[in-house]
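Student: Pasting a predicted model and its sequence here:
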Amino acid sequence: MSTPTEEPELPAAEPVPRSRLRMQLVWLVPIVAILIGGWLAVKAVMERGEQISISFKTGDGLEAGKTKLKFKDVDIGVVEAVSLTRDHKRVVAKAEVTRDVSDLLVDNTRFWVVRPRISGGTVSGLGTLLSGSYIDVDVGNSTKARRDFVGLEEPPAIASDVPGHEYTLHGVGLGSLDVGTPVFFRRIQVGQVSSFHLDPDGRGVTVKVFVNAPYDRFVRTDTRFWHASGVDMSFDSNGLRLETQSIVSIIIGGIAFESPPGSQVETSADSGTRFELYPRRADAMEQHDRIVDKYVVNFTDSVRGLTVGAPVDFRGVVIGEVTAIYTRFDSKTRQFSIPVEINLYPERFTSRYQNDGAGDGGRLTADPRALANYLVERGLRFQLRSGNPLTGQLYLAVDFFPDAPKASIDWTKTPPEMPATPRTLQSLQDSVSRLLTKVNNIPFEDIGKDARSTLRTTNAMLGQLHTQVVPKAFDTLLSAQSTLDSANAALQPDSSLQQSTEDAMRELTRTAASLRTLADYLAQHPESLVRGKSEDKKP
């Protein structure tokens, strides 16, 4: 019988202290996960872009999560939410902009929604028909940061980084101008209209134009701007003239500028300089005078065809213009008259050549009142004349009329009143009236009586001629006719007189032949006159 095998004794368990290192390894994974999560969270917070809000009048083209913000066609953000303001009048777009462009968010940075537009003759935003609308950004130059903006409803005509200068123009009307309308210099497009608005008093409009570099150096302090819209048509002594800047200006309008002829100014105008916007080039290029003398000319004849702005002409040179036309009733004489106010420009008499004895300040004399009195005493008068027979327009002419009645300037009135003389047509009418007066004074009744008496005497004489002279004259005519008939019969070819005449002519011919024979014989035998004709000897 076998004995059981003894199992070896197990060693006694000895307690081993717990290792701290093993505990850290167990928690290492969650700790690392927490650290990674925290790092990602911190990174997300650190990389999170700037939050801005942009308000627009409408939400057209805005869509949360899709509408991008772009600067120079590079995505810099996205619209996260679109909502209405509390008063429901505007739309607010909440957008996130990447942090690396946060320095672009300054006070005068501009935002606008890019969508298809046609404005000022230009078409923009056609690419958004496929890609969708987006918000474009034009960075300002301010140093003040900003996060709440008011978006533009129309894209700015000029970006802030485009070199050039902006100028302010003031005119009486906008015409066909719009934002983006071209600006021309010598028919080359050098800029465009950037904005416009109505004056607070409603008496004009202010237009801002931007001229690109390097063309902005041609805008000088004396430069003139004018409307170049459509076609400028004028009819003068040189015929019909048509002027335009380009086909574009005919369709959408435009503005042109140029310095006046003969200008010596070389100083370029600063940005923001204010200029006058004239309706036409002819108005812009008119001479601008520093001295203006105001007068009134009182007319008693019709001024139909005379308008405000009509020229005051001295022998073909424009020296002023009409500024106002009124009517006046004189309670003493109970007559109506037409006072016409005018502006005269004394500098136009000395604009190019210095006159002997010219006074200071561009005048002909230092005492203009004494000169005016002297000229009026010598017959200086104002007269209405026809400027265009086709349209009936009148202008005011200044000239000397030595035969005009004596007159003087009424310096007691404000403005002083200058004497006038009737125009040529009126003078002709006065002459006709005087002629008719003289004709009316002719004694036509007495002349008629004398004429009737003369007619009776004439009739009596004609009766006597008919009863006495006419029969005798008729007999005389009959006798003359008979004599002519006899003479005509005698001259007929078969008449006896004609035959006798022919016989006589034949006899005369034979006689002439005999005389010629005799003469020949005597020439050969002159001795025959003494001896006689010798007999021919026979052989």
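Tutor: Done, it's in.
Student: Every contact and neighbour count from this point should use C-alpha atoms.
Tutor: Noted.
Student: mind checking the SS state of Ser337?
Tutor: The three-state label given to Ser337 by DSSP: H, G, I helix; E, B strand; the rest coil is strand.
Student: And it, how close does it get to Val79?
Tutor: In this view, Ser337 and Val79 are 74 Å apart by CA to CA, to the nearest Å.
Student: next, the one to line up against it:
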Amino acid sequence: MKKDEIVEVKIKKSEINFVVWIIPVIALLIGGWMIYRYYAKLGPEVVIYFKNSGGLEPKQSFVKFRDVKVGVVERIEILKQKEGVAVYARMNKDVTPFLNEKARFWIVKPEIAIGKVRGLDALVSGSYIQMASEVGGKKKVEFQGLDEAPLDIVLQEGRNFWLKSSSSYTLTPGLPVYFKDLEVGSIKKVELDKSGEFVNIYIFVKKPYDSFINSSTKFWNIRGVDINLAANGINLNIGTLSQLLIGGVEFFTPVAKLREKIDLHHPLWLYPSKESALHKKLGVSQTDYRNFLLRFNKGIGYLQKGAPVKFRGFEIGSVKDIKASVKGGEIDSEVIASIDVAAFKKTSKEGIEPFEEAVKNGLKARLEQSNILTKTLFVNLVFDKKPGALHQIDTNLYLLPTLPVEQNSLIVQIQSLLTKLEKLPIERSINAFSNLLEKNSEPLRQTLLSLHRSSDAVTKLLDANETKALPKELHILLKDLQHTLKSYETLAKSYSNNSLFKKQLTKTLEDIDRASKALRKVLLKLDKKPNALIFGD
């Protein structure tokens, strides 16, 4: 080949190796399928408004529904128009039918309380959003989050109940509910009533123990140690160690089958102790306390806050507040008392109408003395002949008619008796009786002599043989006459001037006079110093 000779280049078509592209194509198809499946499963994006984020983290926190993860938090924004945050969450497509007006959301975060740990799963995975809903209703994508789980959400079989109390007794959500020393539920929520008068406590009781709760059930706060001063001594009740350290609520149902069932809309009363819960109660329904204004113009100096309100021996309320002022030399006072109007109800569904009917029939309030030594007072509800009227002053405040203070204490009754005794002419009666005996001593002597002679004559007559021959009936009659004459003779002798009868009668009258004077001095001392019997002069 010559150097200048050009070699012709032969061009050949390159062969495509499809085997090399199989793997990338398959990977692309799989990736596309996964992307499709991902977006196919995605449901709508929802926004939930909370007061704060509650520990939620974007791309990490989940939305759970029936313990299944059905969404993820994508972002959290701070609201500019109002306080709070907006949590945006991408939901799964299969929960779309549940995103309606019935859906509710709240944040679950770990909480450690005495004797109870809530949100244990959140302790490991972090805070998450819990969802509750059901199919039906108008579709929604914006929701207002709740501060806590709603009471009607029951994750296990059982029922919720509503308790009312005058105090929270430091109860907190999560504390146990006991029945016969068995833990049968827990406290769900504790909040102040809108009226500010009571505390609402919501509890959950598991099945089958919820069936033992009805209108006769009594609830009380567990204090661990319950000391009660009774007539037979001091009663000391100590609960279990867990009850002593933790506390909680306990209940007892005296009539398990006879009373009507109740639900979350009918509150039950929570008593401060077991002793007060099981104390005798007037009425068939649950406790229903109302506030009443009582006006008195005198006699409240010994009335204290917390003094009982009674009706025919039953304690149905207490004094909550006392206000007094001086007007024109007189003391005008206003007493606020909390009274259980359920004492006058026949069924648990009635309101204040039965109590109002009792006021129309003359029911009124009166101050009475409960202790003769301390002079402490209490409010007693009594019926008066004159009818009254109940006036409503505020939402939960009524004006109850009152009666003047009645001095009906034991000391006053004794003083009245002694006054009557002092008015008796004892000394004059003794003198008159003595004069009577002295003036009539001679007639009495003559009478005694005549009676003695007559008796002897009858005796001789009975001893005579002629008398014995008389008919039997006449003989018996003469014996009766003899017995009667001797009886009159004995009686006449007993009324003589120096007889035992006169001496005993005179001594008795003198003792009565001395005792009345001595007792009068004691009563005067007690009136000035009521505790003189305990501490002396």
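Tutor: Ah, there it is. Since this is a predicted model, take the numbers as computed values, not measurements.
Student: After superposition, what's the TM-score here?
Tutor: Overlay of the two chains. TM-score (TM-score structural alignment, normalised by the length of the second structure): 0.52; 367 aligned residues with a CA RMSD of 5.5 Å.
Student: still on that earlier bit, more neighbours: Ser337 and Val79 of the first structure, which one.
Tutor: Val79 (24 against 16; other CA atoms under 10 Å).
Student: Pretty sure that one sits against Gly61.
Tutor: No: taking contacts as CA atoms under 8 Å, Val79 of the first structure lies outside contact range of Gly61: 11.1 Å.
Student: Find the residues that touch each one of these two.
Tutor: Thr67 (CA atoms under 8 Å, 6 or more residues apart in numbering).
Student: What is the burial count for the residue nearest to Asp293 of the first structure when sequence neighbours are not counted?
Tutor: Of all residues not flanking Asp293 of the first structure in the chain, Leu344 sits nearest, at 5.1 Å (CA to CA, 6 or more residues apart in numbering). Residues lying near Leu344 of the first structure (other CA under 10 Å) number 19.
Student: Please apply the same query to Ser528 of the first structure.
Tutor: 12.
Student: Which neighbouring residues are in contact with the residue nearest to Asp293 of the first structure, exactly?
Tutor: Per CA under 8 Å, 6+ apart, neighbours of Leu344 of the first structure: 292-295, 312, 319-321.
Student: Arg452 of the first structure now?
Tutor: Per CA under 8 Å, 6+ apart, neighbours of Arg452 of the first structure: none.
Student: Is it located within a helix, as I assumed?
Tutor: Yes: Arg452 of the first structure forms part of a helix when assessed by three-state DSSP.
Student: what lines up against it once you look at the second structure?
Tutor: Using TM-score structural alignment, Arg452 of the first structure lacks an equivalent in the second structure.
Student: Which parts of the stretch 51-200 of the second structure are strands?
Tutor: Assigned by DSSP state E, counting those that start in this stretch, the strands in the stretch 51-200 of the second structure fall at 62-65, 68-78, 85-92, 104-108, 111-113, 116-118, 128-132, 142-144, 158-165, 176-179, 182-192, 199-206.
Student: Could you say which one of these comes nearest to Arg453 of the second structure?
Tutor: Comparing those against Arg453 of the second structure with CA to CA, the closest turns out to be strand 158-165 (91.1 Å).
Student: In the first structure, which residues correspond to that closest one?
Tutor: Under the criterion TM-score structural alignment, strand 158-165 of the second structure matches residues 164-171.
Student: just stretch 505-514 of the second structure next, same as before
Tutor: So stretch 505-514 of the second structure is aligned with nothing, judged by TM-score structural alignment.
Student: Distance-wise, check the residue nearest to Asp293 of the first structure relative to Leu169 of the first structure.
Tutor: Distance of Leu344 of the first structure to Leu169 of the first structure, computed by CA to CA: 27 Å.
Student: Next: Ser427 of the first structure.
Tutor: 48 Å.
Student: out of these two, which sits in the busier spot?
Tutor: A side-by-side neighbour count of Ser427 of the first structure and Leu169, using other CA under 10 Å, places Leu169 first with 21 against 12.
Student: now do the same end-to-end measure for stretch 204-215 of the second structure.
Tutor: Counting by CA to CA: the opening and closing residues of stretch 204-215 of the second structure are 16 Å apart.
Student: Then stretch 147-163 of the first structure?
Tutor: Counting by CA to CA, you get 27 Å between the two ends of stretch 147-163 of the first structure.
Student: In that stretch, which residues are buried?
Tutor: Going by neighbour count (16 or more other CA atoms under 10 Å), the buried part of stretch 147-163 of the first structure is 148-149, 151, 155-158.
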